[in-house]
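> the following block contains a protein sequence and its predicted model.
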Amino acid sequence: MVKCEVSLTRRIAPRWVDDADRLEIPVSNTQRVIYTAITDTIGGRESGVARSSDGVLDIRFSAPGSPRIGTNPEQLLSAGWSASFASAIALAAFNRNIAFAGEVSIHAEVEIEIDPVSYTLSVRLHVRLPGIERALAQLLTAEARRLCPFSSTIGRGLAVAVDLD
């Protein structure tokens, strides 16, 4: 069996608009909303809580290494991005009538970094596409980067490296 690993790396830093307390988010007039996720959060990453409007997500936050039981924003981004990217790969494969020999799996890593002026994130996605040749794996991951909303909005300009074992 051929195992394919794709490594995607991207550093993310927020772009602030003037002195406003909001992020600049480009909006297209040709897009239509197909889903809106709504959460309410009280507190912050060290000891906050968050709940989705439908009640399915109900979590506590805790800082990494803290004795408090809970998750952190980086784990949520890691899980969300990898799930979305896996779905995008599946869609790219479906559009080309390609079947995998097994499940697509993604090992995602999100690191938070600090420099003298801000925090940044580094994201790496290690993708396994069972039974897929390297050239086709590169094609599918390139298409997935375009289709995945996390990659196409947060992760513009991701560098892609494909390694086969």
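That came through fine. Numbering: from 1, shown residues only.
> make it CA atoms for all contacts and neighbour counts henceforth
OK.
> in the chain, which spans are strands?
4-12, 39-42, 49-52, 58-60, 105-114, 119-128, 159-164 (DSSP state E).
> and of these, who's closest to A79?
strand 105-114 (7.3 Å; CA to CA).
> and the angle from that closest one to strand 119-128?
The directions of strand 105-114 and strand 119-128 differ by 170 degrees, with axes from the mean of the first three to the mean of the last three CA atoms, to 10 degrees as the criterion.
> who are the packing partners of strand 105-114?
helix 73-95, strand 119-128 (3 or more CA pairs under 8 Å, 6 or more residues apart in numbering; DSSP states H and E).
> buried ones in it, by neighbour count?
By 16 or more other CA atoms under 10 Å, the buried positions in strand 105-114 come out as 105-106, 108-110.
> contacting residues around S47?
60-63, 68 (CA atoms under 8 Å, 6 or more residues apart in numbering).
> the structure to be compared is supplied as follows:
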Amino acid sequence: MTIQTVDVLYTAVATAENGRDGRVASDDGNLDVVVNPPKEMGGSGAGTNPEQLFAAGYSACFQGALGVVARKEGADVSGATVTAEVGIGKTPEGGFGLKVAIVAKIPNVDEATARDLVEKAHQVCPYSNATRGNIEVTLSV
């Protein structure tokens, strides 16, 4: 597998304290959240968790990629939503892994066009490019 070369335009910086049961904050102060494991994993569920943060970032990024593709294709994606469902669980090797389901709702195009736009957005989205070949990502409209 080749490593993707990137001409960096922006670098996000966040620092975690106490891992999954603590706090995460960005260096600019725009993000400052308490993180706790979800109840399903034995935690309090009182704060957000890394999977929710990943889902938020992936869905926003994918929506942006969808917009880029739609502009090139001349498609109307106004009113569209993208939901990222991020699951965490144990791997056969004994560690933990993730899987993602991307669900796009694009009301102003037919289903075939929606599927085409989502497939193309999956090729453009930085999160999709980072996870490709590493975790299972399913796409649906």
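In hand now; what should we look at? Being a predicted model, the structure only gives us computed values, none of them experimental.
> got the strands of the first structure as TSV, with distance to I98 of the first structure columns?
Listed next are the strands of the first structure as TSV, based on distance: least, CA to CA, whole Å:
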stretch	distance to I98 of the first structure
strand 4-12	15
strand 39-42	36
strand 49-52	35
strand 58-60	37
strand 105-114	16
strand 119-128	15
strand 159-164	18
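> so which of the ones you listed comes closest to T153 of the first structure?
strand 4-12 (10.9 Å).
> quick check, nearest of the contacts of S47 of the first structure to V27 of the first structure?
Among the contacts of S47 of the first structure, and counting by CA to CA, the member closest to V27 of the first structure is F61, at 30.0 Å.
> to which residue of the second structure is that closest one aligned?
Mapped onto the second structure by TM-score structural alignment, F61 of the first structure lines up with V35.
> show the contacting residues for its match.
Contacts for V35 of the second structure (CA under 8 Å, 6+ apart) come out as 20-24, 46-50.
> okay, now G102 of the first structure: neighbour count?
10 (other CA atoms under 10 Å).
> contact partners for it?
Contacts for G102 of the first structure (CA under 8 Å, 6+ apart) come out as 129-131.
> buried ones among those residues?
129-130.
> what's near enough to touch the aligned residue in the first structure for K105 of the second structure?
Mapped onto the first structure by TM-score structural alignment, K105 of the second structure lines up with R128. For R128 of the first structure, the contacting residues are 3-6, 104-106, by CA under 8 Å, 6+ apart.
> in the second structure, which residue is closest to the centre?
For the second structure, Y58 is the residue whose C-alpha lies nearest the centre (CA atoms, centre = their mean; 1.7 Å).
> how about that one, what's its match in the first structure?
In the first structure, Y58 of the second structure lands on W81 (TM-score structural alignment).
> and D116 of the second structure, by the same measure?
In the first structure, D116 of the second structure lands on L139 (TM-score structural alignment).
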